[in-house]
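[1] Got a predicted model here, sequence first, then my questions.
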Amino acid sequence: MHRITLERHQVWLYLLALGLGLAAGSALQGSAAWLEAALWPLLALLLWATFLQVPLLQLHHALRDLRFTGAVLAGNFVAMPLVAWALVEALAHVQPDPAVRLGVLLVLLVPCTDWFITFTQLGRGDALRATAITPLNLLLQLVLLPAYLWLMGGTATLPAWDPARLAPALLVLLLPLAVAAAQQAWVRAAPPALQARHEAVCNALAWGPVPLLAGVLFVVAASQFDAVWQGLGVLPQVVPVFTAYLLAAAVLARVLARAWSLPTAQGRTLAFTLGTRNSFVVLPLALALPAGWEAAAVVIVAQSLVELLTMALWLRWVPGRLFPSRNSA
């Protein structure tokens, strides 16, 4: 099986992992707390394998095409955050739970840095530019996320931010990032033989994010069965929000592509970067929230599943309808 085939069908693996996790959690009934010990190392391994695929030290590549970069930054860090803000304000009328609001904001404010590239390639976008813009997307989301949450989260979310509880989650997020960056810096100066070996390791680890994320979902569902099961009740409210977000991403991709006069392949890439979000990068933050805020993690998992199911349609619709080839338009 090719890796791209695994990534194309990953949503079914995640659904299976969630189902098995809920079944295991139900059978163990509160005795699965020992699984939590495996959760944080598993998350760290997932993030490390993911960050290794991102050219973290090649930010300058994104500046080679200022039109495309300008469209991506305007979309990901101005337009789509405003959409997310409008959506959580509308959501508050039917679901006032601050944990749900926080989960929606956490996941919608961070552009994807991994399967976005895969979807761009499958959807006949510009994979080279997708790869080039990814480090800049990652850097800016880490810098801007606290400001966005402070501005949009509302005072009701303030009790969730306990520095003592969030410190381990930040370590799980930032340590793999630092290790991956250090590895990439080291390999630059390494002899060709070591560079080739490192590339082989990275290629092998590229298979890791899908099964590792499935493992994370299994552990979350099994070890926090009661919270996850109760949190499923928010799905009828948040699924329409995530669907509306994706529709807005498609419309704005079309508008921005025209405004910046982007070629067809770059327009498709813009659609995929605006539509895909970095769910498992913010998942550690949600899992570190205090008791009573478990719904935030459920919301993030729900968004990733909605997104992946929708991307199966986008792979045909984006190149076929939203940004068709000129000879077929």
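    Everything's here; your move.

[2] Please count neighbours and contacts with C-alpha atoms only from this point.
    OK.

[3] and Leu166, what is it in contact with?
    Leu285, Ala288, Leu289 (CA atoms under 8 Å, 6 or more residues apart in numbering).

[4] how about TSV for those, with distance to Leu108 and secondary structure added?
    As requested, these are exported to TSV (distance: CA to CA, whole Å; DSSP: H, G, I helix; E, B strand; the rest coil):
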residue	distance to Leu108	secondary structure
Leu285	14	helix
Ala288	18	coil
Leu289	18	coil
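
[5] Let me know the closest of those to Ala79.
    Ranked by distance to Ala79 (CA to CA), the contacts of Leu166 are led by Leu285 at 23.9 Å.

[6] Next up, a structure to set beside the first:
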Amino acid sequence: MRELMERHQSWIYLVAILTGLGLGLAWPAVTEPLDRLLWPLLGALLYATFTQVPLTRLSLAFQDWRFLAALLTGNFLVIPLVLGALVLWLPLEPAILVGVLLVLLVPCTDWFITFTHLGKGDTGRAIAATPILLLVQIFALPAYLWWFLGSDWLRVAMSSQLLTAFAGLIIAPLALAWLTERLARRQLNAQRLVQGLGLLPVPLLAIVVLVIAASQVNQVAGMTGALLQVLPIFVAYLLLAALVGKALGCWFGLAPASARTLTFSFGTRNSFVVLPIALTLPEAWQVAVVVIVFQSLVELFGMVAYLSWVPSRLIPEPSST
């Protein structure tokens, strides 16, 4: 069931978004009770997702230093530089720029593993590296936002509401997931709980995007031009990320499976972690939420293209002589 949902998650999220838009247009009053569910849903989503990240096995990530060095160099140095060259010279409205930066600056830690597996990457290395990616991005994101947007914007964004959301929706689920995983190493019931939680990320994220679509439908209706403006940015990013993955794989002398893993990591972004940050922004900046959800949908369809392109054409197995 889990693999089936993950294979078809692009369509699941698309249906959820369209359903949410329809609900918001047909029954505007429904958005208020749905909004009350959003934060608990996000907390449950992050907890369920974090329990699937091997937080208690951080040492496994350091067993292959070349791969880890390539992964960290690409995600936290090369990709931000590429992103700066890609978007900062474009005439984007500040709120749209914030959404683009939030969603593209940090790497994914959930469906990255799924697509790595489906795309003939090294799933073991992907699983081992996800705790490192998650922990590094928590500290790196504020520095990136200060670098790209300046200290004035960072002071606006770093409100008490954002800090509360960060503690309640990221730090608390992360700590709870770590405790759950430690317990699962000793107790069978906890192991079953973790396995059961593995079924929840896709349906929970579908419900989250449905709620956001319903509550943001008026903004979506007025953002057609803006979404068409960022669409080529997101498509160009996917192409550049794939090329960076291939280049760093060659530079660090990685096997094809490991190089594909790099590519899927660079191509997938951590939209569900930055959503709580975007939702706490002042009302004038709330269009960033729509941009983030839109990027996730573009990315998912991009990953479908990656699955056929990356292992067969971009990073194939070496031909036998």
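    Happy to help now that I have it. What you see is a predicted model; the values in this text were computed from it and never measured.

[7] Same list (the contacts of Leu166 of structure 1) but as TSV, adding distance to Ala182 of structure 1 and neighbour count.
    Formatted as TSV, those follow (distance: CA to CA, whole Å; neighbours: other CA atoms under 10 Å):
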residue	distance to Ala182 of structure 1	neighbour count
Leu285	23	22
Ala288	26	22
Leu289	29	22
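
[8] quick one: which of those residues is nearest Leu175 of structure 1?
    Among the contacts of Leu166 of structure 1, and counting by CA to CA, the member closest to Leu175 of structure 1 is Leu285, at 13.9 Å.

[9] tell me which of the contacts of Leu166 of structure 1 are still there in structure 2?
    Retained contacts for those in structure 2, judged by both residues aligned by TM-score structural alignment, their matches' CA atoms under 8 Å, are Leu285, Ala288, Leu289.

[10] The last one against Ala167, yeah?
    No. Using CA atoms under 8 Å, Leu289 of structure 1 makes no contact with Ala167, being 10.7 Å away.

[11] Give me the distance between the most centrally placed residue in structure 1 and Ala302 of structure 1.
    Centroid-nearest residue in structure 1: Asn278, 1.5 Å away (criterion: CA atoms, centre = their mean). Going from Asn278 of structure 1 to Ala302 of structure 1 by CA to CA, to the nearest Å gives 13 Å.

[12] And Leu39 of structure 1, by the same measure?
    If you go by CA to CA, the gap between Leu39 of structure 1 and Ala302 of structure 1 works out to 19 Å.

[13] Kindly report the same for Thr273 of structure 1.
    Taking CA to CA, one finds Thr273 of structure 1 at 19 Å from Ala302 of structure 1.

[14] again with Gly123 of structure 1
    23 Å.

[15] Neighbour count for those two, which is higher?
    Using other CA atoms under 10 Å, the more surrounded residue of Gly123 of structure 1 and Ala302 is Gly123, with 23 against 19.

[16] Can you tell me what the more buried one aligns to in structure 2?
    By TM-score structural alignment, Gly123 of structure 1 lines up with Gly119 in structure 2.

[17] which residues sit in contact with that match?
    Contacts of Gly119 of structure 2 (CA under 8 Å, 6+ apart): Arg260, Tyr306, Leu307, Ser308, Val310, Pro311.

[18] mapped onto structure 1, which of those hold?
    Those retained in structure 1, by both residues aligned by TM-score structural alignment, their matches' CA under 8 Å: Arg260, Tyr306, Leu307, Ser308, Val310, Pro311.

[19] tell me which element the aligned residue in structure 1 for the fourth one is part of?
    Translated: Ser308 of structure 2. Using TM-score structural alignment as the criterion, Ser308 of structure 2 maps onto Arg316 of structure 1. Per DSSP states H and E, Arg316 of structure 1 falls inside helix 295-317.

[20] Quick one: list the elements packing against that helix.
    When contacts are defined as 3 or more CA pairs under 8 Å, 6 or more residues apart in numbering; DSSP states H and E, helix 295-317 of structure 1 packs onto helix 10-28, helix 98-108, helix 115-122, helix 225-231, helix 235-259, helix 279-287.

[21] hey, which of those helices is tucked in deepest?
    helix 98-108 (a mean of 26; mean count of other CA atoms under 10 Å).

[22] mean shift between that one and structure 2?
    Taking mean CA distance after the TM-score superposition for structure 1, the mean distance separating helix 98-108 of structure 1 from the aligned residues in structure 2 is 0.8 Å.

[23] From the chain's centroid, how far away is that helix?
    Centre-to-centre, helix 98-108 of structure 1 and its host chain are 13 Å apart (CA atoms, centre = their mean, to the nearest Å).

[24] Stretch 34-48 of structure 1 too?
    17 Å.

[25] any idea which element the residue mapped onto Leu175 of structure 1 from structure 2 lies in?
    Counting by TM-score structural alignment, Leu175 of structure 1 lines up with Ala172 in structure 2. If you go by DSSP H and E, Ala172 of structure 2 is part of helix 172-184.

[26] which helices and strands does that helix pack with?
    Identification of packing neighbours for helix 172-184 of structure 2 by 3+ CA pairs under 8 Å, 6+ apart yields helix 31-50, helix 188-197.

[27] could you check the angle helix 31-50 makes with the shortest one?
    For helix 188-197 of structure 2 against helix 31-50, the angle between stretch directions is 130 degrees (axes from the mean of the first three to the mean of the last three CA atoms, to 10 degrees).

[28] Name the residues of helix 188-197 of structure 2 that are buried.
    Of the residues in helix 188-197 of structure 2, Ala190, Gln191, Val194, Leu197 count as buried by neighbour count, 16 or more other CA atoms under 10 Å.

[29] Hmm, the last one is touching Thr51, no?
    Translated: Leu197 of structure 2. Yes. Between Leu197 of structure 2 and Thr51 there is a contact under CA under 8 Å: 7.4 Å.
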